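Student: quick one: sequence plus predicted model below, questions after.
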Amino acid sequence: MILQNKERIVIIGFGPVAASLVEGLLPAVTAGTIELIVVSSEKHLAYNRVLLAELAVGATRAEHLGMVDETRLRNAGVVLQLGRTVKRVDRSRRQVLLEDADPLSYDRLVFATGARPTIPALNGLNFDPHSEAQLPHGVLALRTLEDAMNLNKVLQGNGRVLVLGGGVLGIEAALAMAEAGHRPVLIHHGPAPLGRVVDADGGTLLIRSLRAAGVEVISEARATGIQKDETGFTGLVTQTHGIIEGAALVLSTGVRARTELASSCGLAVNRGIKTNEYLAADIEHRIFAIGDCAEVAGQAPVGLLAPGWAQAGWLAQYMLSTPAPGPADPSLHDPISLAPPSLESSDVLMLKGQGLELTAGGDIAAGLWDESGSQVTVFADPAEGKYLKMVSQAGVLTGFLAMGLPRTSAELVLSYERGSMLPADRSTLLRLDDPGILEPAGAPGPDDQLCRCSGATHGQVAHAVEAGCTTVAEVGESCRAGTGCGGCRAVIEAMLKTPVPA
């Protein structure tokens, strides 16, 4: 039964985005104005999935992936229902029905169910898109702590691991294994990994760089099934390369929003749970969706932490400032006073590891001699692992691919996201990676993004340092910078070493 004078909010799912929402609602929970219940099918507290590959290769420990303090949450009054499966949602009675526990009534409900791995249609695999796949032993998707632990056992036995999929996550997993001294094999469908990002020359250099880093690459592969024996996976069956033997298969073929619960209770779903610009999935503004399961105002889930965290922050602010509709309120009559959460997200892609550095953004499809009005600039030095392609319109960068040019990449990211003019002589950008030049030509401003996972800016990190933060962890607690993939830690550490003006 719903408590009088205390709103009950139920959150389904407990990943990083849900954890952010819980943090935002915590003051009201502590004050006793909100009763907050979190239900998760996983037995673990929210953890950082970005670092699962590092856990699998033994570069970090499971406790380092945690994103919340269980004791702190429980002491504040948050009810954590971990390892519980939600059967369905009864909207007419405002109840969440569990498989092995009493129903939970709610005043407002938040779907934070995230996404599940897309299982390819291979003989020998359960690829039902609307259920959790029961994968054979030795086949995993590196999406959970259990996946990472199982992969770690294979690696400890020095087994050959196949990675199916040429996206960022598959490449990062393969690089992590190679760096730890293992023998990963990256298998993908197209002519080169990151086929939607690289051009032909960039793809050739990417393959060469991956092989130099210790990753075997098999391109143009058409997988049709898996081979297994009584112990589990033994090989990937392909039309093009026969049977590729291995001790484990890591599937990195994309994700699909978990929408089944929402669909079964009558909510609209498409590529995710459909919401309006205010994250509401119903007309009453009683049910919301955030993160990888949400299709907000027609925009498909982007699969990044920063937009999800921004949604969670906005929703917490909204729930704290706006009471839930009463039992007699058929819909929300008053306009929402808060501006809707921003849907903007950068399409810049960054890949680093084992001496490989790649940054890309926008569209680089234009050719050198195309009569499209675009200016195309290309530089290549394959022997040094360097490649740059820039496409611009009227002097403004619209797409770029940079490999082996970290300072040039940093400058291009700033120019691309600001929409600023490129220098008339594009070759001057290459001089940024001259060891004799200490600083890039355009220093980042306070509003420029520093942490691509959290969306934290240079200004927010600078403010955290000025406020007394002395470690990367303390900066992360202040503004979340450095709590994702860790790619910005070096910049944060440099800012921590810079004296704060008196």
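Tutor: Yep, that arrived. Please read these numbers as outputs of a predicted model, since none were measured by experiment.

Student: make it CA atoms for all contacts and neighbour counts henceforth
Tutor: OK.

Student: give the contact list for residue 151.
Tutor: 56-57, 138, 140, 248 (CA atoms under 8 Å, 6 or more residues apart in numbering).

Student: mind telling me the two of these farthest from one another?
Tutor: The two members of these with the most space between them (CA to CA) are 57 and 138, at 15.6 Å.

Student: of the two, who's got more company?
Tutor: Using other CA atoms under 10 Å, the more surrounded residue of residue 57 and residue 138 is residue 57, with 25 against 21.

Student: how much space separates that one from residue 352?
Tutor: 17 Å (CA to CA, to the nearest Å).

Student: next one: residue 246
Tutor: 26 Å.

Student: who's more crowded, these two?
Tutor: Neighbour totals were compared for residue 246 and residue 352, and residue 246 leads with 20 against 17 (other CA under 10 Å).

Student: my guess is that one meets residue 163, correct?
Tutor: No. Contact status for residue 246 versus residue 163: not in contact, 9.8 Å apart, counting by CA atoms under 8 Å.

Student: so what's the spatially most central residue of the chain up against?
Tutor: Nearest to the mean C-alpha position of the chain, by CA atoms, centre = their mean, lies residue 304 at 3.5 Å. By CA under 8 Å, 6+ apart, the contact set of residue 304 is 292, 453.

Student: residue 292 now?
Tutor: 112-115, 257, 272, 301-304, 308.

Student: so what's the closest residue to it other than its chain neighbours up against?
Tutor: In space, and not counting its chain neighbours, residue 292 is closest to residue 114: 4.6 Å by CA to CA, 6 or more residues apart in numbering. Neighbouring residues of residue 114 by CA under 8 Å, 6+ apart: 13, 15, 257-258, 291-293.

Student: want to compare, so here's the second one:
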Amino acid sequence: MNEQRPQRIVIIGFGPVAASLVEGLLPAAAAGHCEITIISAEEHLAYNRVLLAELAVGAAEFGHLGMVDPQRLAEAGVDVRLGVQATGIERSRRRVHLQGDGHVSYDRLVFATGARAVVPTLNGLNFDPHADASLPAGVFALRTVDDAHQLRESLGHGRRILILGGGVLGIEAALAIATTGAQPVLVHHGPAPLGRVVDADGGALLRRNLREAGVEVVSAAKATGIQKDAHGFAGLVTSTHGLIEADALLVSTGVRARIELAAGCGLPVGRGIKTDEFLCADTEQRIFALGDCAEVAGQPPVGLLAPGWAQAAWLSRYFSQLVGAASPEPLPAPDFSASDVIMLKGQGIELAAAGDISAGYWDETGLQATVYADPARGRYLKIVTRQDAVTGFLAIGLAQASAELVLAYERSTALPEDRSALLRLDDPATDQIAAIPSDDDQLCRCSGATYGQVGHAVDAGCTTVAEVGENCRAGTGCGGCKSRIEELLAKAPALAK
């Protein structure tokens, strides 16, 4: 469908996923095939939210978080409206109404509204699920740059900072805060942080590792409210541990898709804005949704960059063909699936997990559970296999074994009959050869970039992690893959000169 005038593409929201979509559409916009308008309630251009904890503790500067080039946007004629709130969608006239009296007309509309932090139902907090909470002084939810700046002002040597929530983001925030000299206290429900991932022994080791990293852990806590004084937050009220006093509270209890604008114009919503497998949210194929706000083909938003960036890449190709910027050719069937591998790194903690490790030694004939524990060295490994293929694992303090297990889990390949061979990969006294990743194996879990794509970037002349990131996005998310990218760069000394 190639209309005479440029197609008007309006994008609501300007986070990392929207930035990736715009990046893919820039050639079409620069050629005059489409006109892109971005409406963002935030005052900042798209930035990497994964690194907000590092920004809050001063380990990163805001300039390093940027994900778009303002000059390229301007050269392509992209109309970026920052600090502007979209208030309604008039589908019959294809208009997006803006705060005030203005509106923007569209031919294609994309919801990239993301998610807001879930504020728990505690006495003293506004827990409206459909609005951004107005939090009292000293209470934060780390979702924006402004949140990070406010949290930084609350940090200081010896100041006690509570983190409510024992997921990956809560743990990473606590570890980052510990580096500032403040005293982080991780408060969570359940026997151990990452309770859905770890078993009893792994959880005990994780708690110990966190304490050794300077994080106090309060487990099995049931929070009921907050206590305030003249300065703001003064403590967390619990029914299990009484009052836990502190100077500030960081809420890290999950996120909820921003769906109110879509619901208001009659689009189907659930846990997100409901779309088909092609990201389309209406019957006229005018409105689309992607990223943290989208419930694609019945699958809830996963809150990860990799599937969001995959959605953006596919939709940008689809739009480019739609406006006539590319030769029509069958698009591959979209695959927006996300790996369930969880990786945690920081302050000497190395943890990787995936799948289901609940099986015991004698639970089922078809499942085999293998466990290794070395408390003195902070190492723990549990693997569950079916016919030698990994169905779940938890590895703590075993970096090389973790890498091997991730490959085996995602490839569905068999492990060696002698499981102890995996342990020798982390023994510096032995020279074991680990499995060699193939070009199709994923290297960067945020962008989805493969070893082959990174290798191609290196072969093309990239000599730094930043240059590789510009080429294929690897290393531009959480940064957990930077060491692997550096290893590939080191193996190309001729290019590094």
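Tutor: Good, I have the coordinates. Remember, it's a predicted structure, so these values are computed and weren't measured experimentally.

Student: how alike are these chains, TM-score-wise?
Tutor: TM-score of the superposed chains, computed with TM-score structural alignment, normalised by the length of structure 2, equals 0.96; 490 aligned residues with a CA RMSD of 1.6 Å.

Student: just the ones of the contacts of residue 114 of structure 1 in strands?
Tutor: Secondary structure from DSSP state E places residue 257 of these in strands.

Student: in structure 2, which of the contacts of residue 114 of structure 1 still touch?
Tutor: Retained in structure 2 (both residues aligned by TM-score structural alignment, their matches' CA atoms under 8 Å) from the contacts of residue 114 of structure 1: 13, 15, 257-258, 291-293.

Student: export those residues as TSV, with columns for distance to residue 489 of structure 1.
Tutor: Output for these, formatted as TSV (distance: CA to CA, whole Å):
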residue	distance to residue 489 of structure 1
13	28
15	22
257	30
258	32
291	24
292	25
293	28
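
Student: among the residues you listed, which one has the most neighbours?
Tutor: residue 291 (31 neighbours).

Student: ok, that one touching residue 17?
Tutor: Yes. Counting by CA under 8 Å, residue 291 of structure 1 does reach residue 17; the two are 6.0 Å apart.

Student: please enumerate the shared neighbours of these two.
Tutor: With CA under 8 Å, 6+ apart as the test, residue 291 of structure 1 and residue 17 both reach 112, 305, 308-309, 312.

Student: of all those, which two lie farthest apart?
Tutor: 112 and 305 (12.7 Å).

Student: anything in contact with each of the two?
Tutor: In contact with both residue 112 of structure 1 and residue 305: 17, 291, using CA under 8 Å, 6+ apart.

Student: neighbour count for these two, which is higher?
Tutor: For residue 112 of structure 1 versus residue 305, the count of surrounding residues by other CA under 10 Å is larger for residue 112: 30 against 20.

Student: return the residues in contact with the nearest residue to the more buried one once chain neighbours are set aside.
Tutor: Once flanking residues are discounted, residue 112 of structure 1 sits nearest to residue 13: 4.9 Å by CA to CA, 6+ apart. Contact analysis of residue 13 of structure 1 by CA under 8 Å, 6+ apart lists 38-41, 111-114.

Student: buried ones among those?
Tutor: Neighbour-count burial (16 or more other CA atoms under 10 Å) applied to these gives 38-40, 111-114.

Student: nearest to residue 265 of structure 1, of these?
Tutor: Closest to residue 265 of structure 1, out of all of those and judged by CA to CA, is residue 111, at 12.1 Å.

Student: residue contacts, the residue lying closest to residue 76 of structure 2 once chain neighbours are set aside?
Tutor: Nearest in space to residue 76 of structure 2, with sequence neighbours left out and distances taken as CA to CA, 6+ apart, is residue 30 at 4.2 Å. Neighbour list for residue 30 of structure 2: 75-77 [criterion: CA under 8 Å, 6+ apart].

Student: returning to what we had before: adding distance to residue 369 of structure 1, write the contacts of residue 13 of structure 1 out as a markdown table.
Tutor: Shown next, in a markdown table, are the contacts of residue 13 of structure 1 (distance: CA to CA, whole Å):
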| residue | distance to residue 369 of structure 1 |
| --- | --- |
| 38 | 57 |
| 39 | 57 |
| 40 | 54 |
| 41 | 54 |
| 111 | 49 |
| 112 | 47 |
| 113 | 47 |
| 114 | 44 |
